[in-house]
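*Asks:* no sequence for this one, just the structure:
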């Protein structure tokens, strides 16, 4: 398994290098889609695919969500909490209608909203980078280097719809203050994805929530350290820093035996934020995820008491 995972990690790091390198070459920051490292973790590196979805549905969900996010920025009034609310509703609808558990689609929709992205370049990058990952997944499966996942449609039952409503409402209540003060790292898209995964019915992540918090914090600090020391101080490329921080978190996830895709996205996010925000990023991310973890625990306890 380690040999197969090493191959998957190598492929994933190559995709990160292509993505960030392209952004540097063309001067288009919108090419950098941090969630692609999460998709790589869940689709390639994890022994079993992290989400109940097929390749086609995964691709359709993430691209649809990305398009929706850009459209919201273009056409909806510049009221951040309104845009976030609409983005969450659209993303959750996409996930539900696709009959999958592919919650990273939430990140694809919310990221352009938080960053104010209007460029179609972002959508193209999401589509191309996701396609790379899925093609490589197919290749690894063909050569017996990755276990094939058997997708089972998730029907939108009343129970699921109630859970999604609780998740969206809870998230929006938490997001009001960060959105008002525009402290967006408290509600960074990968944190939202992690919240949805953690508060899902029968979440295995709940049993390792403290490890998840630790990985999220380490990922945030690793990304910032790589950006600050390697790219800013040493003057090396963002590509080198992004690949290094991704490699660190890939290895840590494997060592912890917790294949936690959202923390991988967090490690890449520092490479698209302003220099002036680097210092506060890991602290706000960690604090935000702790709050969202507490909220997820409360949702889980309420559900357990009502069942």
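*Replies:* Thanks, I have it. Just so it is clear, the model here is predicted, and its values are computed rather than measured.

*Asks:* hey, let's count contacts and neighbours off CA atoms from now on
*Replies:* Noted.

*Asks:* Could you check how far residue 298 is from residue 9?
*Replies:* Residue 298 is 35 Å from residue 9, where distance means CA to CA, to the nearest Å.

*Asks:* The structure to be compared is supplied as follows:
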């Protein structure tokens, strides 16, 4: 996971790229609202627009066509596990996480949003194939034109040359799964599964699979950004849609615009924060007031878990942690 701070120029003006990203989010939410099908809302679409469009350099190493195939596969797996696997929720969570990790390891890529594509339907109980169609369409719309968004051909890189050894990847992802299951059990007991919100798992997976040092202050800023994203998403939905009656597409676009402005101001392009913003639109209205708090708790817990995994497995890489 690369937290990009560079300032390379896009082929398109920055305002145009931001407008296109907002348009994708607004269109997705509008389609879900008009058709009355909530499963059309795929929060990770916002993360993909940040990673492939608005960030100066894509933080993931994956070919665009390969990325679409991976997202489609992840969506199908998530739907299949949620709708067809006859197992308790905790088993489904473990299987979904394992499928996400397997996609990363087998593909030799770093497209961590596949974790969210698999685990979102499992955690939310999605049981309609419309979700798979939404993931496929959004992935294609966002990833395929990604190269055209940048003036630099290296902005979207297809090869990963910094991957950990497979044994180290399996070990790290496996240890993180233990922490995820502990938090899932706690979240289920408290009836607050947002402790393991899929975008937070995407971020944690990126931390454990990154061989490079990650400064502690960067992780703190990421946590603050995710908490702010939760505030933007829940706040705009409560104020603009639930209270003032604006269409959900309007409030979702406003929330995402606030996040993009903050990310641009900080120079910290962390894609999962975009998904955190839109995940608020899949929450029951009664849960929105505490949404940001649980995202903050879950982000802190999963972030600490990811750091713990790195510390426990630091002998598997010769690149030490830096705090």
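*Replies:* Great, that's in hand. This structure is a prediction, so every number in the text was calculated from the model and none was measured.

*Asks:* re earlier: neighbour count: residue 298 and residue 9 of the first structure, which is higher?
*Replies:* Each of residue 298 of the first structure and residue 9 has its neighbours counted (other CA atoms under 10 Å); residue 9 has more, 21 against 13.

*Asks:* How about the more buried one: what's its closest non-neighbour residue?
*Replies:* Residue nearest to residue 9 of the first structure in three dimensions, not counting chain neighbours: residue 45, with 6.1 Å by CA to CA, 6 or more residues apart in numbering.

*Asks:* and residue 79 of the first structure, how many neighbours does it have?
*Replies:* Using other CA under 10 Å, residue 79 of the first structure has 11 other residues around it.

*Asks:* scratch that, residue 150 of the first structure
*Replies:* Neighbours of residue 150 of the first structure under the rule other CA under 10 Å: 10.

*Asks:* Residue 106 of the second structure now?
*Replies:* With other CA under 10 Å as criterion, residue 106 of the second structure counts 9.

*Asks:* how about it, what's its match in the first structure?
*Replies:* Structural alignment (TM-score structural alignment) places residue 106 of the second structure against residue 97 in the first structure.

*Asks:* Same check on residue 287 of the second structure?
*Replies:* Using TM-score structural alignment as the criterion, the counterpart of residue 287 of the second structure in the first structure is residue 277.

*Asks:* Name the residues that touch the longest helix seen in the second structure?
*Replies:* Longest helix in the second structure, counting residues (DSSP state H): helix 166-190. Residues from elsewhere that reach helix 166-190 of the second structure (CA atoms under 8 Å, 6 or more residues apart in numbering): 90, 93-94, 97, 101, 105, 193-196, 205, 208-209, 302, 305-306, 309-310, 313, 316.

*Asks:* Superposed on the first structure, what's the mean shift for it?
*Replies:* When the first structure is superposed, helix 166-190 of the second structure averages 2.2 Å from its matched positions, counting by mean CA distance after the TM-score superposition for the first structure.

*Asks:* quick one: buried residues of that helix?
*Replies:* Judged by neighbour count (16 or more other CA atoms under 10 Å), helix 166-190 of the second structure contains these buried residues: 168-177, 179-181, 183-185, 187.

*Asks:* Can you classify residue 147 of the first structure as helix, strand or coil?
*Replies:* coil (DSSP: H, G, I helix; E, B strand; the rest coil).

*Asks:* if we can go back for a sec, mind listing which of the contacts of helix 166-190 of the second structure are in helices?
*Replies:* Taking DSSP H as the definition of helices, the contacts of helix 166-190 of the second structure contribute 90, 93-94, 97, 101, 105, 205, 208, 302, 305-306, 309-310.

*Asks:* closest to residue 121 of the second structure among those?
*Replies:* Among these, residue 93 lies closest to residue 121 of the second structure (CA to CA), at 9.9 Å.

*Asks:* residue in the first structure matching that closest one?
*Replies:* Residue 93 of the second structure maps onto residue 84 in the first structure, by TM-score structural alignment.

*Asks:* State the number of residues packed around that match.
*Replies:* Burial of residue 84 of the first structure is recorded as 24 neighbouring residues (other CA under 10 Å).

*Asks:* One more: residue 305 of the first structure?
*Replies:* For residue 305 of the first structure, using other CA under 10 Å, the count is 8.

*Asks:* Would you mind listing the residues in contact with residue 131 of the first structure?
*Replies:* Residue 131 of the first structure neighbours (CA under 8 Å, 6+ apart): residue 59.
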